[in-house]
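Undergrad: Okay, predicted coordinates and the sequence, questions at the end:
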Amino acid sequence: MATASNPARPRAPHLQVYTWGPHMLVSILHRATGSGLATVGTILFVWWLAAAAAGEEAYATFLDVFTLANGRLNVVGWVLGVGLTWAFFQHMANGIRHLFMDLGANFELRANKQSALATLIFSVVATAAFWAYIVLGR
């Protein structure tokens, strides 16, 4: 009879069996950022269209949230702007990672984990660089 401590016994594919790794994290983040970008982007686009159609006052309210005024941005604008920017860069980097995997490369565990970490690092650095460029001037 096989026991639970027997290492030769096959394991069922369950989350408690797998060890958590960066490749699992970026897989989940890829789905979440894709859904988030689509949902939040659609909501903001509809808000922009409705504000433009509603007149100058409604459009000015929209612009107050999403534009720099005296070097300051509304907190909602910061959260949405930085969050959407990070989600875009993370989704893009992981999409490029998956492109290479679709070509048959990067299936070795070590290289796969390194590329997953690279997407996380790239997304943070690219977001910081993008917002530094926006805020500090051109």
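TA: Okay, I see it. Here the structure is a predicted model, which is why all the values come from computation and not from measurement. Numbering: from 1, shown residues only.
Undergrad: contacts and neighbour counts: CA atoms only from here.
TA: Will do.
Undergrad: And the strand or helix carrying Ile28, what's buried?
TA: Taking DSSP states H and E as the criterion, Ile28 maps to helix 22-54. The neighbour-count check on helix 22-54 (16 or more other CA atoms under 10 Å) flags 22-23, 26, 29-30, 33, 36-37, 48, 51 as buried.
Undergrad: Now for the most centrally placed residue in the chain: which residues touch it?
TA: Centroid-nearest residue in the chain, with CA atoms, centre = their mean: Ala87, separated by 2.6 Å. Residues near Ala87 by CA atoms under 8 Å, 6 or more residues apart in numbering: 33-34, 36-37, 123.
Undergrad: so how far is Ser115 from it?
TA: According to CA to CA, to the nearest Å, Ala87 and Ser115 sit 17 Å apart.
Undergrad: How about Ala58?
TA: 44 Å.
Undergrad: If you count surrounding residues, which of those two has more?
TA: Ser115 (20 against 16; other CA atoms under 10 Å).
Undergrad: for comparison:
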Amino acid sequence: MAEAKRIERPLSPFMIGPYYRPQLTSMSSILTRITGNALIVGIVLMVWWFLALAAGPEYFETAEWWITSWVGNLVMFGSLWAVWYHYLAGIRHLIWDSGHCLDIPTAEKLGWACVYGSVVLTVLTVIIFWI
């Protein structure tokens, strides 16, 4: 009896490297999960700010200093980008769930639309609300 030739296939996209070529759809899915979890940092910082506001002027002064420092601004800017990216990726998944745009070229265009759209919307939000 002849031996069946086993086809070498990747087991998981988390085996990126010699076994798996990164694709935009898989990377954007991973980035959606990362941004969703990273939003927790911004939320914790904002909750701390509100609690400090309720606790008194000396606590609020400390929290205000941290949020308006370069570290706080960087976290808030990153959180703003994460909100927009996560929102656009959610819309993309709703489109896919409806059975539309599932072919690879269109799916990649939607992935790039999430990336570019989140950057543009973040910059517009900063221009409109912080300047």
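TA: Nice, I can see it. As the structure is a prediction and not an experimental result, all values here were calculated from the model.
Undergrad: What's the residue nearest to the centre of structure 1 aligned with over in structure 2?
TA: Under the alignment defined by TM-score structural alignment, Ala87 of structure 1 is paired with Ala82 of structure 2.
Undergrad: May I have the secondary structure class of that match?
TA: Using DSSP: H, G, I helix; E, B strand; the rest coil, the structure places Ala82 of structure 2 in helix.
Undergrad: Show me which positions of the host helix or strand of Ala60 of structure 1 end up buried.
TA: Ala60 of structure 1 belongs to helix 56-66 when assigned by DSSP H and E. Neighbour-count burial for helix 56-66 of structure 1 flags 58-59, 62-63, 65-66 (criterion: 16+ other CA under 10 Å).
Undergrad: what's in contact with that helix?
TA: 47-48, 51-52, 73-78, 81.
Undergrad: Also stretch 75-82 of structure 1?
TA: 65-67, 127, 131.
Undergrad: make it 10 Å
TA: 40-41, 44, 62-68, 72-74, 83-88, 127-128, 130-131 (CA atoms under 10 Å, 6 or more residues apart in numbering).
Undergrad: for stretch 123-131 of structure 2, same thing?
TA: Contacts of stretch 123-131 of structure 2 (CA under 10 Å, 6+ apart): 77, 80-81, 84, 117-122.
Undergrad: Between which two of the residues you listed is the distance greatest?
TA: Phe77 and Gly117 (15.3 Å; CA to CA).
Undergrad: ok, Ala89 of structure 2 to Ile127 of structure 2 distance?
TA: Counting by CA to CA - Ala89 of structure 2 and Ile127 of structure 2 are separated by 23 Å.
Undergrad: With Asp103 of structure 2 instead?
TA: For Asp103 of structure 2 relative to Ile127 of structure 2 (CA to CA), the value is 36 Å.
Undergrad: what do you get for Phe60 of structure 2?
TA: Distance from Phe60 of structure 2 to Ile127 of structure 2, by CA to CA: 26 Å.
Undergrad: Over to Leu102 of structure 2?
TA: As judged by CA to CA, Leu102 of structure 2 and Ile127 of structure 2 stand 34 Å apart.
Undergrad: More neighbours: which of these two?
TA: Leu102 (14 against 10).
Undergrad: ok, for the more buried one, nearest residue in space, not its chain neighbours?
TA: Trp96 (6.2 Å; CA to CA, 6 or more residues apart in numbering).
Undergrad: mean shift between the helix or strand containing Leu80 of structure 1 and structure 2?
TA: Using DSSP H and E, Leu80 of structure 1 falls within helix 75-102. Compared with structure 2 after fitting, helix 75-102 of structure 1 deviates on average by 0.6 Å (mean CA distance after the TM-score superposition for structure 1).
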